[in-house]
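>>> Here you go, sequence then predicted model.
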Amino acid sequence: MTSHPADADLLAHGGLTVRGRIRDASNAALFCTVVHDGREASCVYKPVAGERPLWDFPDGTLAAREAAAYEVSEATGWGLVPPTVLRDGPHGEGMVQLWIDAAPEAELLALVDGEEPGPGWKAIGFADVGEDRTALLVHADDERLRRLAVLDAVINNADRKGGHLLPTADGRLYGIDHGVAFHTDDKLRTLLWGWAGEPLPQECLGVLKGLQDALRDGGALAARLADLITPAEQQALRARVDGLLASGVHPAPAGDWPAIPWPPV
């Protein structure tokens, strides 16, 4: 389910008005309204000028990688990333993304006692919960999360935290904050390891085959990514898709880097 084209048009061409700052963001993130052709929506604007340099992501910008993640998500047909554009704004070029009202009652993560997850849950690992106790951190065995796990493996997302999962009241699930993705080295860090080593569903294999075609030279997705990520990152992206198709399984942690982001939520 891709996003509605009118949403991207609104974000790309509407007038942006800054309403406030999102305080818990690690880089400048501004809450805005955008108005165009009689439509109005809330959105997030992250100007490039407000980005803190990252030593391990020296090329490109967080904003461009966020826009690239949206393009890849749209190419899958899953619509897992809110409509996102790269455009000029009140503080210069930046990423503008549709605001998503999450449904906090939707339970996707939990801490449980015991060594194994219960029915409908997948184990992530053990977490220290204080007083010399540990609990098992689990995520829901949910088709939407499984699709997002595949997308994260494709874009090499280095920061899939629980707070970046936005389930909505209408049953959709969105992932946000993809500024540290598309690296040429393997940097996958995620909470969604529950399917590690398991065979990819046929649906996912079909989507990956479609991405493979779209990423070929001259493909529609390749053309859209050309202005957002470097040629080396595009080549690594194609290699990850090829590798997933060749293995036919969800990736597993390699063991030579932290596999879960910190803090996890």
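Happy to help now that I have it.
>>> alpha carbons only for contacts and neighbour counts from here, please
Will do.
>>> Can you list the residue ranges for strands in the chain?
15-21, 30-36, 39-47, 84-89, 92-98, 109-112, 121-130, 133-140, 165-167, 173-175 (DSSP state E).
>>> for those, which one ends up most surrounded?
Mean neighbour count (mean count of other CA atoms under 10 Å) peaks for strand 92-98 among the strands of the chain, with a mean of 24.
>>> Give the other helices and strands that that strand contacts.
On a contact count with 3 or more CA pairs under 8 Å, 6 or more residues apart in numbering; DSSP states H and E, strand 92-98 meets helix 5-13, strand 39-47, helix 62-76, strand 84-89.
>>> how about a cut-off of 10 Å?
Here strand 92-98 touches helix 5-13, strand 30-36, strand 39-47, helix 62-76, strand 84-89, going by 3 or more CA pairs under 10 Å, 6 or more residues apart in numbering; DSSP states H and E.
>>> this is the comparison structure:
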Amino acid sequence: MSAPERIPPRSVTTAELLAKGELKVRGQIREASNAVLYCSVAHEGQDAFCVYKPVAGERPLWDFPDGTLAQREVAAYEVSEATGWGLVPPTVLRDGPYGEGMCQLWIESAADAELLALVDGEEPADGWKAVGFAEVGEGRTALLVHADDVRLRRLAVLDAVINNADRKGGHLLPADEDRLYGIDHGVTFNAENKLRTLLWGWAGEPLTGEAVEVLTTLRDGLAPGGPLATRLAELITLAEVEATRARVDALLTSGKHPEPSGEWPAIPWPPV
């Protein structure tokens, strides 16, 4: 009698691992304004490290409803996936040791990547885009610049769509294989314009052809009853879904990267 055929173990997707795996808290990231826990997650023989942000650890904000930041983080991931750019690490909403919260795959950052800099002079060097002047102490100022990098430019478009109110330098994670991720998307999707970012280098410039194609795809998905609109409605309010659709329409109508409105601080503080 021949031996029975051995069935290979089923491959667990990252989303399944994050959503169904056993979470174990390994430490806390204390620099964050809300509770951010560094965890391991294991499921069906696979494991990884992740970030778990319980809703119970969110600090109230005057301009966002209480207990909604975790859902906004997941919504940002859903929009990122819809673009095809993969700019946000896999993110799910799940129960954990301290209740419901956001669970996101941990990304090891490439420390040697240089995306932001403070330089002397009035104009950026080749390969860099100017953001503005910043005080550096003792009455001195320096020009804040960011890399003229296609990955950052894609992220600038994503931030305009999700209305990111807090794109700081520390929220940029260059990773292996020339990947770039953005993290910390709790203050996004407000129905009012609150875009605050360090990525103003392309402000007023024409969108790339790639960006126009992606925005067109997003507009289709955000149509009433569309797959992206339906998914976002599970995470944010209907008014916020409609405002997201309106921002996409406005970008396609103008054909340009947005510029600071002057009605809201354009750069988050602290910037890093």
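Cool, got the structure. Source: prediction; values computed, not measured.
>>> Report the TM-score for the pair.
TM-score for the superposed chains, counting by TM-score structural alignment, normalised by the length of the first structure: 0.97, backed by 262 aligned residues with a CA RMSD of 1.1 Å.
>>> Can you redo the strands of the first structure as TSV, where the extra columns are distance to residue 227 of the first structure?
Shown next, in TSV, are the strands of the first structure (distance: least, CA to CA, whole Å):
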stretch	distance to residue 227 of the first structure
strand 15-21	23
strand 30-36	24
strand 39-47	17
strand 84-89	10
strand 92-98	14
strand 109-112	36
strand 121-130	36
strand 133-140	35
strand 165-167	27
strand 173-175	22
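>>> mind checking which of the helices and strands packed on strand 92-98 of the first structure is nearest residue 214 of the first structure?
Evaluated over those, closeness to residue 214 of the first structure peaks at helix 62-76, with 7.8 Å, by CA to CA.
>>> For residue 196 of the second structure, give me its contacts.
Residue 196 of the second structure makes contact with 159-160, 163-168, 260, 264-269, 271, according to CA atoms under 10 Å, 6 or more residues apart in numbering.
>>> ok, the counterpart of it in the first structure to residue 255 of the first structure distance?
Under the alignment by TM-score structural alignment, residue 196 of the second structure pairs with residue 189 in the first structure. Distance, residue 189 of the first structure to residue 255 of the first structure, by CA to CA, to the nearest Å: 11 Å.
>>> Go ahead and confirm residue 41 of the second structure touches residue 15.
No - Residue 41 of the second structure lies out of contact with residue 15 (CA atoms under 10 Å); the separation is 11.4 Å.
>>> what's the burial count for residue 35 of the second structure?
Residue 35 of the second structure has 17 neighbours, counted by other CA atoms under 10 Å.
>>> Leaving out the residues flanking it, which one is nearest to it?
residue 57 (4.7 Å; CA to CA, 6 or more residues apart in numbering).
>>> and the gap between the one you found and residue 170 of the second structure?
From residue 57 of the second structure over to residue 170 of the second structure (counting by CA to CA), the distance is 20 Å.
>>> Neighbour count for these two, which is higher?
Each of residue 57 of the second structure and residue 170 had its neighbours counted (other CA under 10 Å), and the higher figure belongs to residue 57 (16 against 12).
>>> coming back round to it: so what sits against both of residue 41 and residue 15 of the second structure?
With CA under 10 Å, 6+ apart, residue 41 of the second structure and residue 15 have common neighbours 21, 103, 105.
>>> which position in the first structure aligns with the second one?
The reference is to residue 103 of the second structure. Using TM-score structural alignment, residue 103 of the second structure lines up with residue 96 in the first structure.
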